[in-house]
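Peer 1: no sequence on hand, only this structure:
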């Protein structure tokens, strides 16, 4: 019975993620804010190190990147990568909820993103580009003796903490509307019990690339516990991977869950900086019938993070063969293309002899080939 259920789950996931991918272009990966005591040079230099560490996490996709010796050495020279900084006053919530918000001074810092990416490549660490998978979060919370679901309009502090943790990693997260349509498909106990089939089907309307399911509840010791599961394309190794975040306070227990999910997604979709080769790849695209469609596909391929260069090598009928140079090779390029909705992959078995002849005529018969169609 379990094997049948697993096959069914895989089929549902395959339908959901192959037909409805909706990657998001994330901005501000090179920026962050840190709280400072004053505007002195010493405090500014200390804050720059903290800010640079946060930006390295966002751009690399590795939560613990600052712990590596080669990165620790670079942190001391954070000012070399600095673009600009500015100060602003802000108010943050007091630890004691009965007290008023506390006014603090924040330093907003921007670093040179291209320089940071070159640094990561030089020391052999991954680079997670701006095109990132979007995840919908089904989060059930138990507090003060009752349970509820977090939705996109929730005023709960958990929503603010979720957004803060996602921003720290540059991870696009959305919450369900929990409108009439959602309520007809998903109940609180579905999320609490991680009812995978119900949640996966209910998530289809949001066109997300991944589904993050979690429950958070208090312990008798006064801390918080949580259980997390990340669902993604069944071809990925983390399909249905679950974990417990260590016991902690509210912001930490939620942050740890989000950071773990970000680590898993980044490990799959980032470009490995330790891979030093660029591979030449032929990309055959069917369904290009006019100049507008050609421009759309060409611009899309150029925008992909692994692409170093791309040119049209052969145009004929309703197909175009592009020659691309991809950092990280065929696998990295295939994953990047899969995050968008622009192109649908065709299996090699569906290729005609004509496609092989076209590639040979374009001088690309000896390179890796990928086959797609424009819907």
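Peer 2: Ah, there it is. As the structure is a computational prediction, the values presented were derived from the model and not from experiment.
Peer 1: CA atoms for contacts and neighbours, from now on please.
Peer 2: Noted.
Peer 1: measure residue 102 to residue 91 for me?
Peer 2: According to C-alpha to C-alpha, to the nearest Å, residue 102 and residue 91 sit 5 Å apart.
Peer 1: oh sorry, the question was meant for residue 107
Peer 2: Distance from residue 107 to residue 91, counting by C-alpha to C-alpha: 13 Å.
Peer 1: just residue 256 next, same as before
Peer 2: 24 Å.
Peer 1: would you agree residue 230 is in contact with residue 199?
Peer 2: No. The criterion here is C-alpha atoms under 8 Å, and residue 230 misses it with residue 199 at 11.5 Å.
Peer 1: compare residue 107 and residue 91 (neighbour count), which wins?
Peer 2: residue 107 (22 against 12; other C-alpha atoms under 10 Å).
Peer 1: give me the distance between the more buried one and residue 58.
Peer 2: For residue 107, the distance to residue 58 - C-alpha to C-alpha - is 18 Å.
Peer 1: want to compare, so here's the second one:
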């Protein structure tokens, strides 16, 4: 399999909302079984957040895993229809990040690049294009890549199903003709574009890839694996480690006081700006709050806080002036905007915590003289 990845501009981070959540099988509900489950779950989260499987070999990590319960925010034991127990758990983002930093591990935040993967598979003499709603054998490949990407916390998208029968496009993917695939990708959200071809040789699947663009070298890498699940895992692992090498924050830069960006829309006056900032500063977890940029009625604040991010979000939920807003989708940019957009995307990818989006709803002004 050959992968050609190209970074178009501008790039926009995708927030991985469940980066610190995981589900693992457990042998029972006694304290020993639960402790083993906590440890297994935290190990997977460590790999996801550091961006590398090598993190588990660092000095001090086993001690952190033995005390995994101290980083736990919540858990639930689920009983399956076959009687097996599984435990769903969520760890605190701040606690996990600082634990990784304490053993000199890198920390890769929740804002990550979205890879649009065009995957062509040659199997049993037939070539197929893998799409988001694939059927038959192509669906098995779609599922394998989706599971692998979810495990590593890597946003990966497949093209829509309406291109599945495009034989010309399939040939272009197989032949690594990136130009036509870029054109076919217009209007599809992505930060990276990947052309993938998969074939079987000597009883194994062989995977090789080349990355192009400012962010990557042109050197070729390859892996071989015995099953579709193993080769999908191997490819996604390499992609995750490549991105982490570029965007993860060094342990020394994590700091003891976490910071988060809050994008606040509807700030239409100096009074709104002052009231919104003052409201944030009154929340117990907030240490400092200050503007980092203003665009029209949109105010971006950088907030330093103590404790976990969920605690700050709970305080904001109690103040009706902060109305949760959806994260904006990617927007096309003119050539003149490319440089600024690329710079802002770098900052977004290197931010440790998800960007929070709200709309400011000022308190109504009551006229005491009305009616009278």
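Peer 2: Ah, there it is. The model shown is predicted, which means the values in this text are computed figures rather than measured ones.
Peer 1: care to give me the TM-score?
Peer 2: Here the TM-score for the pair of chains, by TM-score structural alignment, normalised by the length of the second structure, is 0.65; 287 aligned residues with a C-alpha RMSD of 4.0 Å.
Peer 1: and the helices in the stretch 201-350 of the second structure?
Peer 2: Listed in chain order, the helices of the stretch 201-350 of the second structure (DSSP state H, counting those that start in this stretch) span 228-247, 270-281, 309-317, 338-350.
Peer 1: closest to residue 4 of the second structure out of the ones you listed?
Peer 2: Nearest to residue 4 of the second structure among the helices of the stretch 201-350 of the second structure is helix 228-247 (11.6 Å), distances taken as C-alpha to C-alpha.
Peer 1: re earlier: and the helices of the stretch 201-350 of the second structure, which is most packed in?
Peer 2: helix 228-247 (a mean of 19; mean count of other C-alpha atoms under 10 Å).
Peer 1: now it: which residue numbers in the first structure?
Peer 2: Helix 228-247 of the second structure corresponds to residues 250-269 in the first structure, going by TM-score structural alignment.
Peer 1: tally of neighbours for the aligned residue in the first structure for residue 169 of the second structure?
Peer 2: In the first structure, the residue matched to residue 169 of the second structure (TM-score structural alignment) is residue 187. Residue 187 of the first structure sits with 16 neighbouring residues when counted by other C-alpha under 10 Å.
Peer 1: export the helices of the stretch 201-350 of the second structure to CSV and tack on distance to residue 173 of the second structure?
Peer 2: Listed next are the helices of the stretch 201-350 of the second structure as CSV, based on distance: least, C-alpha to C-alpha, whole Å:
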stretch, distance to residue 173 of the second structure
helix 228-247, 17
helix 270-281, 50
helix 309-317, 42
helix 338-350, 27
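Peer 1: so which of the ones you listed comes closest to residue 193 of the second structure?
Peer 2: Among the helices of the stretch 201-350 of the second structure, helix 228-247 comes nearest to residue 193 of the second structure, with 12.0 Å by C-alpha to C-alpha.
Peer 1: report the mean deviation for that closest one after fitting onto the first structure.
Peer 2: Taken over the aligned residues, the distance from helix 228-247 of the second structure to the first structure averages 1.1 Å (mean C-alpha distance after the TM-score superposition for the first structure).
Peer 1: burial check on the nearest residue to residue 319 of the first structure once chain neighbours are set aside, number of neighbours?
Peer 2: Nearest non-adjacent residue to residue 319 of the first structure, counting by C-alpha to C-alpha, 6 or more residues apart in numbering: residue 286, 4.3 Å away. Residues near residue 286 of the first structure, counting by other C-alpha under 10 Å, number 21.
Peer 1: and residue 282 of the first structure, by the same measure?
Peer 2: Residue 282 of the first structure, neighbours per other C-alpha under 10 Å, totals 27.
Peer 1: likewise for residue 216 of the second structure?
Peer 2: 15.
Peer 1: what residues does the match of helix 228-247 of the second structure touch?
Peer 2: Outside stretch 250-269 of the first structure, the residues that touch it by C-alpha atoms under 8 Å, 6 or more residues apart in numbering are 60-63, 128, 132-133, 161-162, 165-166, 169, 171, 212, 223-226, 228, 230, 236, 238, 244-247, 332, 335-336.
Peer 1: please redo it, this time with the cut-off set to 6 Å
Peer 2: Contacts with stretch 250-269 of the first structure, where a contact means C-alpha atoms under 6 Å, 6 or more residues apart in numbering, come from 61, 62, 165, 245.
Peer 1: now stretch 23-42 of the first structure: which residue numbers in the second structure?
Peer 2: Residue span in the second structure matched to stretch 23-42 of the first structure, by TM-score structural alignment: 13-32.
Peer 1: find residues that contact each of residue 102 and residue 91 of the first structure.
Peer 2: Common contact partners of residue 102 of the first structure and residue 91 (C-alpha under 6 Å, 6+ apart): none.
Peer 1: ok now stretch 72-91 of the second structure, how far from the chain's centre?
Peer 2: Centre-to-centre, stretch 72-91 of the second structure and its host chain are 23 Å apart (C-alpha atoms, centre = their mean, to the nearest Å).
Peer 1: one more: stretch 265-274 of the first structure?
Peer 2: Using C-alpha atoms, centre = their mean, the offset of stretch 265-274 of the first structure from its chain centre is 10 Å.
Peer 1: before we move on, what about stretch 226-233 of the first structure?
Peer 2: Centroid separation between stretch 226-233 of the first structure and its chain, computed with C-alpha atoms, centre = their mean, is 14 Å.
Peer 1: for stretch 264-282 of the first structure, same thing?
Peer 2: Using C-alpha atoms, centre = their mean, the offset of stretch 264-282 of the first structure from its chain centre is 15 Å.
Peer 1: kindly report the same for stretch 139-151 of the second structure.
Peer 2: The answer for stretch 139-151 of the second structure is 16 Å, by C-alpha atoms, centre = their mean.
Peer 1: what residues of it count as buried?
Peer 2: For stretch 139-151 of the second structure, burial by neighbour count (16 or more other C-alpha atoms under 10 Å) applies to 139, 141, 142, 143, 144, 145, 146, 147, 148, 149, 150, 151.
Peer 1: who's in contact with the fifth one?
Peer 2: To tie it back to what came earlier, the one meant is residue 144 of the second structure. Shown in contact with residue 144 of the second structure (C-alpha under 6 Å, 6+ apart): residue 229.
Peer 1: and it, what's its match in the first structure?
Peer 2: With TM-score structural alignment as the criterion, residue 144 of the second structure pairs with residue 161.
Peer 1: which element is its match on?
Peer 2: Element membership for residue 161 of the first structure (DSSP states H and E) is helix 157-169.
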